[in-house]
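**Student:** Got a sequence here, can you model it:
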Amino acid sequence: MGKLVGIYLRISDDREGRELGVERQEQDCRKLAASEGDTVVDIYKDNDIGASTRSKKPRPDYKRLLADAKRGRIQKITSYTSNRLTRRPREHEGQIELAETYGTEFRYVASPSFDLNTAAGRRIARILAANDAGEAEDISERVCREKLQALERGEWIGGARPFGYQGTIRDAYGNVINREEVGIKVIEHEAAMIKDAVQRVISGESLYAICQRWTASGVPTPRGSARWYPATLKRILTRPRNAGLMEHRGVVLENVKAIWPSIITDDEYLAVRSILLDNEHRTSYRGSRSLKWLGTNLYRCDVCSDLMRSAGISSSGSGGEKHAAYRCKHGLHLAVRAAPIDSIVNTYVCARLIKHGANLIEVPDGDAVDLRTQATSLRTRIRELEDMLGDGELSRAAFLRQRNKIILKLDEVNTDLASRASSSVLSGVADAPNPAEVFMNPELTPIERRRAIVDALCTVTILKGKKGRKPRHLEGDYRDRIHIEKKDAA
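**Tutor:** Okay, the predicted model is just below:
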């Protein structure tokens, strides 16, 4: 009499799984069930999940399979091989308990089938379990060695598809197509999005505004989501891979060059990381969802030197008409209307743009070249120290002392390079034929970038108003409520 069968399918990254694929496993298991007169009740599938002691991923369908066997929904479990079910000795013991307690049978297409209700069958199962676990650990050690060697060669060692680069593509049988292009080949339209976003961040635009643009473009995230979020975008824009650098466990490998093409330059990479990861640049307006006023979290209070926030205040008591204003964050030190203050700041910035134009963004190329040369020399010195430590010519204490000094200097050079790349906040505006018109046009220069330009050209401080009522003709004059200090953008 036939049995009620549950077929378990699993594919992992080992050779067997790639060659067979879950579809072919299912076909062979169904043939075996039909040849024995069994009825297939359900298919249980865990795709691309390992079953060894080293695997950390849960197997939801394996758990469902065992639960269905315990409640009598299935009487027999069929799989392609015994190690498709598991490579873990503890789970083998669970299968033995399932057979002894519930009478569940196990059948395999390409592995010996044995009766777990007999001592001989349990002995064979345990021997195979130990062998499968040992084989899995051998595979794990070999894979670790191969990954370390691949890192030293600058190769991609796998993981989630990096946005901007080709991901893994499999055929119907689970075989990887064009394996040599995985993680290496640039996807041009995604790379163009990264380049554009990096320039927008450097120019002062917020991550939220860029995410809105990316979501509207219809290009999904690497995980297939239609909506982009600032945290996801930030991870993509600040990864070393974009500049052709190797990263392992959060550390950039200084002496290894990646084999894949870079999407952005080293200077752009340093600049975008400086903006998005440096605490000094983590001002709230970069992620604001409703930026309307130029000076929010940009202008400073003359009383406490803290940043000002925007708020609505009444023009005359509680019943008066409300208008936008800047208030001190820490209390009621002072408050001032937003529109006339912004008008004064806009006038000042436009005047500087018209007067100095492209001179505001001139950065001597020779200086940047010298800094890159200096950075390369410092990295070479670190590698020389590592060799001296390995050859026993240098003690570990001396190595650490000298290396730390060089790293501090390298950080200074990288910061300088980043600031030079960040000077492009003025590019396209200061060097335009009519820079003031471009600056004031919200379509050409979004408010995030206008704020960044203001921040690059001046420091704005809001002053306390003088006591007493102003003459009627001076009521709209707010020049005595603002102090603008010039910055040298270049």
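**Student:** contacts, neighbours, all on C-alpha from now
**Tutor:** OK.
**Student:** who's in contact with Gly319?
**Tutor:** For Gly319, the contact set (C-alpha atoms under 8 Å, 6 or more residues apart in numbering) is empty.
**Student:** ditto for Ile263
**Tutor:** By C-alpha under 8 Å, 6+ apart, the contact list for Ile263 reads Ala191, Ile194, Lys195, Asn242, Ala243, Gly244.
**Student:** From these, list just the buried residues.
**Tutor:** Ala191, Ile194, Lys195, Asn242, Ala243, Gly244 (16 or more other C-alpha atoms under 10 Å).
**Student:** Could you dump those into JSON lines with secondary structure and distance to Glu181 added?
**Tutor:** Shown next, in JSON lines, are the buried ones among the contacts of Ile263 (DSSP: H, G, I helix; E, B strand; the rest coil; distance: C-alpha to C-alpha, whole Å):
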{"residue": "Ala191", "secondary structure": "helix", "distance to Glu181": "15"}
{"residue": "Ile194", "secondary structure": "helix", "distance to Glu181": "20"}
{"residue": "Lys195", "secondary structure": "helix", "distance to Glu181": "21"}
{"residue": "Asn242", "secondary structure": "helix", "distance to Glu181": "16"}
{"residue": "Ala243", "secondary structure": "helix", "distance to Glu181": "18"}
{"residue": "Gly244", "secondary structure": "coil", "distance to Glu181": "15"}
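**Student:** now the other sequence, so there's something to compare against:
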Amino acid sequence: MSANVNDIAREYLRVSKDSSGRARSVTEQHTDNESAAESNGWTLGEPYADNDRSASRYATKVRGDFKRLLEDLETGRFGAGVLIIWEPSRGSRRNSEWAAFLDLLRDQRVKVHVTSHGRTYDPTNARDMRNLQEDGVDSEYESAKISARSTRAHREHAVAGKPTGRTPVGYVRTYDPQTRRFVSQDPDPETAPMIKELFDRIAAGHSLRSIALDFEARGYVNGKGTPYTIQHLRTLARSWAYTGLRVHIPGRTPSTNTNVIHRPDVQLTEATWEPLVSRETFYAVQNILDDPARLVARPARAAHLLSMIAKCDVCDDVLTVRFAASEKRQPSYACRKSAHVRVIESDLDEVAEAVIVGYLAREDLEATIDAKKNPGEDLQTIRDEIATLRRRLDDLADDTSLSERVLSRRAAALEKELNDLIEREKAASTPAVLRGLIEPGKGAELRWKALPLEVKRQVARILLSPDLIGELRVTRSPDSRPCDASDRIIWRRS
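**Tutor:** Take a look at the predicted model:
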């Protein structure tokens, strides 16, 4: 290696996420490394730097510049005789990775200057190599201790119902001004009403897209100062934190926004903070978000009440809207693939809406829907049974007296029973889109008129089904003569 190359040093800078303020920042490391280079007569070349990147085996983010450093060493592009690092743990906290890194430095005959040691090591020297290898073992051991302490703290916080991670939107946290210890998590007067509105509107059938557009128009922004996206609102609607429950999944990074409603290993603890939404509303919202048949269409596509809902009684295909070439002719519903039936859109809408409103005005509507959906099922009883089964699974996992074979067989049986109960819970839940519309009396008509079209379509899709009002099917006109839309409708019921 030429003399001028030996006079050049390059540095690798890294810092993990540091909330304590005690770690050396990338800038501080560079300042110290620069002084070391000057003292040794080295010219500093282009640095490698990974900010907010862990080097432990628990890391989830790729260290881009460390990867580039390895590639440059392997291909001969490193172009320096010395690598400067502030301390060995900046290189790696994984012993296997550190050992391979040292082998590469030795093979390329690149020395390592550790600024915090005030010393330059030569990997080709057996004693220096041993010292560097021991530093790698110490770094991994320290990383494992930190992880164990963190896991233990998360578990203890979960049992105590204390919050973890970022403060959820809708809450503010108070800390002791002297010790900086957590004091309480309380509803935020500014953002808590938005969270309550989000859940209420999803439960009432509003799409996430329409809510996002409305929130943006009203000036609601997230912590970054940008409007809430559909995905962000979905994540908020999945958060158990708003029910006053603390979520803990053993072996996983703590999160309040994990969709864990059906996980058998989830541990839910009564939290120390006030809930923003009722658990009944939360469960209803989860059922809506979990529904595979749920439509997330663009608002512009929801322009016709019965499109893709009403059916042709001749070919069994759905009806869609057709626009005639003549402006004098009104838009019509027609079967999608053929021309078996055609009916003026406004005429069919008028008949369907009258039937739907009349059905919504029934005083026995809720009981009727519950009975048709799942006769005799009590929702609270099912949820209590689900909670009991989850506790039994937790107790089973802690039972050391059972063999692995017996434990596996019993756990499988309990999980099957749990999954069956979850399906019964879904079936027993009243369709959340009908909330606020099922009150008896004349008010149903006014509430229906006030609904946005996308919600009307969701209500129509639920009610115009064989087990409720009946499937709306359109027949051909008798003798091919014009007649009222009501005379061409068949309500097919199960």
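**Student:** Please state their TM-score.
**Tutor:** TM-score for the superposed chains, counting by TM-score structural alignment, normalised by the length of structure 1: 0.73, backed by 457 aligned residues with a C-alpha RMSD of 4.6 Å.
**Student:** Next, the buried residues of the helix of greatest length in structure 1.
**Tutor:** Ranked by residue count and defined by DSSP state H, the top helix of structure 1 is helix 119-152. Across helix 119-152 of structure 1, burial judged by 16+ other C-alpha under 10 Å covers 122, 125-126, 128-129, 131-134, 136-137, 140, 147, 151.
**Student:** And for stretch 325-333 of structure 2?
**Tutor:** Neighbour-count burial for stretch 325-333 of structure 2 flags Pro331, Ser332, Tyr333 (criterion: 16+ other C-alpha under 10 Å).
**Student:** Equivalent analysis for stretch 380-388 of structure 1, please.
**Tutor:** Within stretch 380-388 of structure 1, the residues that count as buried by 16+ other C-alpha under 10 Å are Ile382, Leu385, Glu386.
**Student:** distance from it to structure 2 after superposition?
**Tutor:** Taken against structure 2, stretch 380-388 of structure 1 registers an average deviation of 5.6 Å after superposition, with mean C-alpha distance after the TM-score superposition for structure 1.
**Student:** Need the residues that contact that stretch.
**Tutor:** Asn255, Leu394, Phe399, Arg403, Ile406.
**Student:** Quick one: buried ones out of those?
**Tutor:** For the contacts of stretch 380-388 of structure 1, buried by 16+ other C-alpha under 10 Å: Phe399, Arg403, Ile406.
**Student:** Out of those residues, which is nearest to Ala418 of structure 1?
**Tutor:** Ile406 (18.2 Å; C-alpha to C-alpha).
**Student:** Tell me if I am right that that closest one is in a strand.
**Tutor:** No: Ile406 of structure 1 is assigned helix when assessed by DSSP: H, G, I helix; E, B strand; the rest coil, not a strand.
**Student:** got the contact list for it?
**Tutor:** If you count contacts by C-alpha under 8 Å, 6+ apart, Ile406 of structure 1 has them with Leu378, Arg381, Ile382.
**Student:** switch the cut-off to 10 Å
**Tutor:** Applying C-alpha atoms under 10 Å, 6 or more residues apart in numbering, we find Ile406 of structure 1 in contact with Ala375, Leu378, Arg379, Arg381, Ile382, Leu400, Glu412.
**Student:** what's the closest of the buried residues of stretch 325-333 of structure 2 to Ala293 of structure 2?
**Tutor:** Checking the buried residues of stretch 325-333 of structure 2 one by one against Ala293 of structure 2 (C-alpha to C-alpha), the nearest turns out to be Tyr333, at 22.6 Å.
**Student:** Just tell me what the closest one corresponds to in structure 1.
**Tutor:** In structure 1, the residue matched to Tyr333 of structure 2 (TM-score structural alignment) is Tyr326.
**Student:** wait, what's in contact with its match?
**Tutor:** Neighbour list for Tyr326 of structure 1: 293, 295-297, 299-301, 307-313, 334-339, 341, 462 [criterion: C-alpha under 10 Å, 6+ apart].
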